[in-house]
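Enquirer: Pasting the sequence and the predicted model now:
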Amino acid sequence: MTSPADQSAVHGDRPGGGPAESAPETVDAAAAAAEADSAGRSTGRSDEHGDPAEETVAEPVEYTVAPDPAREVDLARVLTELRDHVDQVRLVLEVPGVEEARAAQAEIRRQLDDYVLPRIRGKSAPMLVVLGGSTGAGKSTLVNTLVGARVSATGVLRPTTSSPILVCHPDHADWFLKGPLLPDMGRVPGPAPDAIAGDQLVVIGSDRLPEGLALLDSPDFDSVFEDHFEFATKLMAASDLWLCVTTAARYADAQVWQMLQRAKEQGATIGVVLSRVPQGAGAEVVDHFAEMLDEHGVGDARRFTIPETRIENSRLPEETVEEIRAWLLELAESPARRTKVIRDTFGGVLDSFRVRVPELAKHVEAQAEVRTVLREEVEAAYAAALAELDEATRNGSLLRGEVLARWQDFAGTGDLLRALRVQRGRSGHRGGRKGRRNPARLRALKAALRSGLESLIMSAAEHAAEDVLNRWRAHPAGGQILAGPADGLSGVSPELPRRVGRAVSSWQDHVLELVRTEGVTKRTVAKLVTFDEEALSIVLMIGLLGYGTADVSVEGGTSAVPQRLLKALFGAESLRGMSAKARADLRSRIGMLFDEEAIRYGQALDAAEIPDETAAVRLYQATHKLEVAR
């Protein structure tokens, strides 16, 4: 049974019989206590060994000074923005280190949701002490002993605690049941039966705890159930003070130190309890445990030991927990100490974001770099296809098959010469033409030229699409994208033939317009000859696409006809200008077609939600804004 003195201590009764002070507390309010200490208003002093247990912090003279509301609102806004930016990150590519990055992202988001933002909104909420530890360490027994009643299940069956049990003063039970802390966990009021399955937070009100303190018994972090580990880490990140409980037999386990390291990195205030310390060899175990704490960088954690002893009614003997009880009550009942713990943890969490958020941004940059590489592979494939087309339209390969047959038919039968109108006499009156040209041959040549150019463009586009797929398959991330719902990436798009036909037809019209507006014939020729503009535009296209350049002669047969004719009519300089404009226009139209084809792959990258560089920039900016807001 608990003695009257113990009951008075647990109840948190203050001198004079009044209840524990519940002045408005904020994360920033501890600054007043810190200023009082620095100004010499603290009456407490550490002993000669610097033992924090002996230090006494005086109550600040003006503890109820309110924080700057504008600063508090700004900090909450900045933290909310940070949370949104972290939540928007999508680490979808399976690149080295991505699993660790995803876990880090989830931890940052959870800590913002579960602790940081709720702590700002719940400034006057009690200090939350979360007891975490390995299986069978005695967390539940310790909670029951500190509360003075069996509130958490104990037993030989492991794990015993399936759901977290939170015990607080009755006046704060409603806040923990309905407040913002751990928003995605279900809440049920206690008392709790021996076993509750699922992620339910069981909230139990007990007037044996002071108003400034809440204890939470979390599931074992080394449980055989994977979700218990997730709960344990989640609750650790949401605590104002994390009390790690381990045993003399298991304190060297790797997972104990991993959890302590994680708590340190996440900014938690840490205490450690070494339980079940055997008689006789206990000092050696305690000393070794202390050495390991120092080696792992958590030597400043407050340490407690509980000897191997009997357990009755799921509770330890009162004398074994007196030191732990006194420390917790001292923190809970002193507004300055309690607020300092909250402020230290809150500040430690914000300090940890200086490293954790930029590290996450680096992983986002790594994903964005892969996205850039995949996008550049697409650009390279279509650039190669465009270069292929450039070569094909310069080496005369187009003047084959149907195009060559139609050109020979048009030029060899006299239709080309008949397209020229020869003037006779000096009076300026035009004479008659020798025979009539056959317009059907001109139309057939124009159609064959258009069909040949369309086939050339389609072939290059098909090669580019195949090249993109091969390039992506050769890249692990590209293979991942193609293995997903990447519909329409195989081959060219269904609408490309229609777009190609429209582009080629528009280009032929453009060449005709060039002949009409810029095809100024030499004066000596103009006195004798006029010409059919449509026929001459076809001759110009043949000169461009069938012979490489329209101003370079190719000797022999009809091959020299387009060049000699065009140069004779327009002169080399004028012809060179028209040829350059016509070729540039064709290349531009094909480039736009290929750009439209490449959009499909960009859409596949977007659909996969691969982050771009701006996502990393937003994280860096959010980190900077947080530093400014603090």
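Expert: All right, it came through fine.
Enquirer: from here on, contacts and neighbour counts on C-alpha atoms
Expert: Fine.
Enquirer: Break down the stretch 151-300 of the chain into its helices, ranges please.
Expert: 170-178, 226-237, 254-265, 282-295 (DSSP state H, counting those that start in this stretch).
Enquirer: another structure for you, compare them:
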Amino acid sequence: MTQSVGADAASALADLLRRVQDARLPLETASAPDARALQHSLGNQLEDYLLPRVQNPDAPLLVVIGGSTGAGKSTLVNSILRKSVTQSGVIRPTTRSPVLVHHPDDAEHFQSDRVLAGFARVTREETELDKPQLRLVADASIPPGLALLDSPDIDSVMESNRRIARQLLAAADLWLFVTTAARYADAVPWALLTEAQARGTTVALVLDRVPSEANREVRRHLTELLSDAGLGSSPVFTVPEVPLEDGLIPEAAVFTLTSWILNLGRSEAARSRVVEKTLVGALATVPPRAEELATHIVEQEEQHARLSSAVDDSFSSAMGELAASLADGRVLRGEVLARWQDFVGAGQFFRGIEPTVARLRDRITAAVTGKRDTSEPLELAIEQSVSLLIREQAVQAVTGARMSWEETPAGAALIAAHGDEGFARFRVPADFDARVNRAITQWSESVNDLVRDVGQSKRAKARILSFGVNGVGAVLMLAAFAGTGGLTGTEVGIAGGTAVVAGKLLDTIFGDQVTRDLADTVRTRLLDSAQELVTSCRTPFDDALAAAEVPPRQAGTLRGSGTRLEEAL
């Protein structure tokens, strides 16, 4: 055995254990429960059994006594040792903490965390520990090189006991499965026996409290079940239904079982055969289980990527639509066009009364050089129209991302993880409108500043003074948004006329090329600010994705560790 599994295998097992423990499976994919159970089971098998056993092949043989509630496991352990070392009784669950009985000379093997590192070592049952406890009992009646571990019930009413029982069974060199004539065919034990067989664990069975008249029939049926499960070579011991003597099964009733177990301790060759069988069988199952876990991890990686892409796609689409809406005339809808008509004089141009741009420009001059600041309603209408467009795209982006997530179990779970807060969290923030208003006000002020900065020539200054800075700024905003691609019906004609008039007016102040550059600058500044606002709405999605991060290359490194182990065996 020592020659067949060497230092390379120990190193490969340690590396694989680290990869398994470090693997993150945060997303609620369809296979997530199975994936986490596999990660937990494989991690325990590596840490509690395989690595310690490979590192120390000559350590004592660990026999775990496991079975169903009321099967008499503790009584059986006490009867084998002919003394009360573990609690038995009618109150369930009897064994709340596993009890490990070993020879005093083997104490160092079990007092350290070499095996079952997650268990606190105690000499009596404690009540205030932050992790499971393993009660150690040193007893000279058990041979050196052998340890018996009385495990909690595999079908205990306490979930924590069931979990511990499964972990202990995975750490066994030999599982001594105890059942009764009345319960030997129960589903739960057979599911675990099948798992043990698949894991390579050596199994022996004790059929306890068997009535003499049913012994032959029950044993025959049990043997058939074992053969069907691939456990036909497992030893089977029968303990008859007899009265207890001072709480122990009479020595004659357990003589065969006792002799078999104690002889394992006395025979180094027998111990080695059991250890070798279990170890080789268990090692053979590890690479396929690591590959299965890697497949689950790939699913996690792909799902995380899909959730991230859903957010990217939704916000990218909104950004594109926002850019289009600021260039195709949608800003000029409704109230903006009405205020523009008021600005140029009761809208007479658009009714055909004043057919030339030159005459309309004169009307604009008259309007904006009066005592009343006629540009203010127009500016306000433009700002409100832009605000609505930004909010519309923010809502589209957030809603699209959220709906995509809600269509998948993983995404829905990320939203639900925030409880009642999640409903509001994955929406447009409550302060979004206020932030938009502040940003647009700043943008509007920057447009007026731009008018002042660019219009430094004497001619431009004179015209700007005659029209008013805010008036020119409002006209510049109109020119920046004066496309017609997003308009329909009569709005197209009105906006088209608006574009011509606004452009001609600005050309008389700044010149043709400067006007185009200014319009591009104004639109770009607004688009940058608007996109920043909309992008801020994806923060809850990005935070959730970061919290549920699936590190890249997990599956690859896990597969690499599994391959390395195969090569070392």
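Expert: Happy to help now that I have it. Since this is a predicted model, take the numbers as computed values, not measurements.
Enquirer: tell me the most buried of the helices of the stretch 151-300 of structure 1?
Expert: For those, average neighbour numbers computed from mean count of other CA atoms under 10 Å are highest in helix 226-237, which has a mean of 20.
Enquirer: Report the mean deviation for it after fitting onto structure 2.
Expert: Following superposition, helix 226-237 of structure 1 is found to deviate from structure 2 by 2.3 Å on average (mean CA distance after the TM-score superposition for structure 1).
Enquirer: picking up where we left off before, of all the helices of the stretch 151-300 of structure 1, which lies closest to residue 81 of structure 1?
Expert: helix 226-237 (19.6 Å; CA to CA).
Enquirer: Just send the helices of the stretch 151-300 of structure 1 back as a markdown table, with distance to residue 8 of structure 1 too.
Expert: Shown next, in a markdown table, are the helices of the stretch 151-300 of structure 1 (distance: least, CA to CA, whole Å):
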| stretch | distance to residue 8 of structure 1 |
| --- | --- |
| helix 170-178 | 16 |
| helix 226-237 | 29 |
| helix 254-265 | 33 |
| helix 282-295 | 31 |
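Enquirer: Any idea which of those gets closest to residue 603 of structure 1?
Expert: Counting by CA to CA, residue 603 of structure 1 lies closest to helix 226-237 out of the helices of the stretch 151-300 of structure 1; the figure is 35.4 Å.
Enquirer: Can you state the mean residue-to-residue distance of the top helix by length along structure 1 versus structure 2?
Expert: Among the segments of structure 1 that qualify as a helix by DSSP state H, the longest is helix 335-392. Its matched residues in structure 2 lie on average 3.8 Å from helix 335-392 of structure 1 after superposition (mean CA distance after the TM-score superposition for structure 1).
Enquirer: counterpart of residue 2 of structure 2 in structure 1?
Expert: Counting by TM-score structural alignment, residue 2 of structure 2 lines up with residue 29 in structure 1.
Enquirer: quick one: that match from residue 210 of structure 1, how far?
Expert: Remark: distance between residue 29 of structure 1 and residue 210 of structure 1 (CA to CA, to the nearest Å) = 20 Å.
Enquirer: Residue 466 of structure 1 too?
Expert: As judged by CA to CA, residue 466 of structure 1 and residue 210 of structure 1 stand 72 Å apart.
Enquirer: And these two? Which one has more around it.
Expert: Higher neighbour count among residue 466 of structure 1 and residue 210: residue 210, with 24 against 16, using other CA atoms under 10 Å.
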